[in-house]
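Colleague: Can you look at this prediction? I've put the sequence above it.
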Amino acid sequence: MRGEKSDPPAKVPTAAVTYEVTGEGRVDITYQGASEKGTGESVTRAELPWRKEIRVPLGRTPVVSVVLGPDGGHAKCALAVKGRHVQSATAEGAYGRTSCTGVLPAPEPSAD
């Protein structure tokens, strides 16, 4: 209705997530961003080492994926949630791929 005030949007609880990719050369990286809708973000031909610290909404799956180029190489992804190492994995060779995934608990229901 016109002229009525609406409640501000509810703030979604988050957790600190660190994505890290080490190795040699440049790689394409895709990762779960901080958006509440769970959209991914990409970095093309990222120079290594690469690191990103963000806050991911609870209930979303933090993930970082790495793709090597045609010249191959070696890259390792690592994922930490709230400062604790969760997973690491390695990609090698031409167009090698790998990903690291973590789990965040679902947000607690609000007591409205």
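Modeller: Structure's in. What do you need?

Colleague: CA atoms for contacts and neighbours, from now on please.
Modeller: Noted.

Colleague: Tell me if I'm right that Pro13 and Pro57 touch.
Modeller: Yes - at 5.8 Å, Pro13 counts as touching Pro57 under the criterion of CA atoms under 8 Å.

Colleague: one more structure, for comparison:
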Amino acid sequence: MSSETREAGPSTSTVEGAGADVDAPETTGTADAGAGSDGQGGTPPVDTEDGGHKTHSDRSVLIAAVGLLVLCLGVALFGMVRGGDEGKAEPKAPTAPVTYEVTGEGTVDLSYQGVSEQGTAETVSGASLPWKETVEVPLGQNPVISITLGEQGGQVRCAVAVRGRHMQSATASGGFGRATCSAPLPAPEPEATN
């Protein structure tokens, strides 16, 4: 059987069992203020919650902040170099005003070249006469109007004017009569390069 001995004086204890240190002083888990700073090879305590890795975490935060700053500056410089192209509209192709006119009596189906740069035509079914429309047509395109009479026939005339100047006219008559008027527009002049 084992016995336990207690002595008065410094706090030492004898505990039952093997491997117990008889003369070990009790520790409280808090470091002395001067421990490790007496030049005897100890490490100074660090007041961090994660156990003393303050310098490494500060360095990581600093590197992340510098990286974020470099990224933001890169995006800002990219926007400046591009010159804010998103806000600018692409230059439109130069156009000329073209007036289409159809005269006569009754109704007519017609199609004409308008502002579309793809060359698609605007169509009007059963247009009451007289009919007139002025549109912008891109230079290099040929403004054209085509008219078709209905079953009742009749007599109608189409005309094309470019920049107010009469260019061509044609007449359609009889049942399902047809006529087409067109005018050439000059190609746009190439832009001068500096």
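Modeller: Yep, it's here. In this text, all values refer to a predicted model and were calculated from it rather than measured experimentally.

Colleague: which one of Pro13 and Pro57 of the first structure has more residues nearby?
Modeller: Shown here are Pro13 of the first structure and Pro57; by other CA atoms under 10 Å, Pro57 has more neighbours (26 against 14).

Colleague: Return the residues in contact with the more buried one.
Modeller: Applying CA atoms under 8 Å, 6 or more residues apart in numbering, we find Pro57 of the first structure in contact with 12-15, 34-36, 38.

Colleague: Mind doing that once more with 7 Å?
Modeller: Pro57 of the first structure makes contact with 12-15, 34, 36, according to CA atoms under 7 Å, 6 or more residues apart in numbering.

Colleague: can you put those in JSON lines and add distance to Gly69 of the first structure?
Modeller: Formatted as JSON lines, the contacts of Pro57 of the first structure follow (distance: CA to CA, whole Å):
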{"residue": "Val12", "distance to Gly69 of the first structure": "37"}
{"residue": "Pro13", "distance to Gly69 of the first structure": "36"}
{"residue": "Thr14", "distance to Gly69 of the first structure": "33"}
{"residue": "Ala15", "distance to Gly69 of the first structure": "32"}
{"residue": "Ala34", "distance to Gly69 of the first structure": "27"}
{"residue": "Glu36", "distance to Gly69 of the first structure": "31"}
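
Colleague: now, the most widely separated pair of those residues?
Modeller: Ala15 and Glu36 (12.2 Å; CA to CA).

Colleague: Neighbour count for those two, which is higher?
Modeller: Neighbour totals were compared for Ala15 of the first structure and Glu36, and Ala15 leads with 19 against 15 (other CA under 10 Å).

Colleague: No further questions, thank you.
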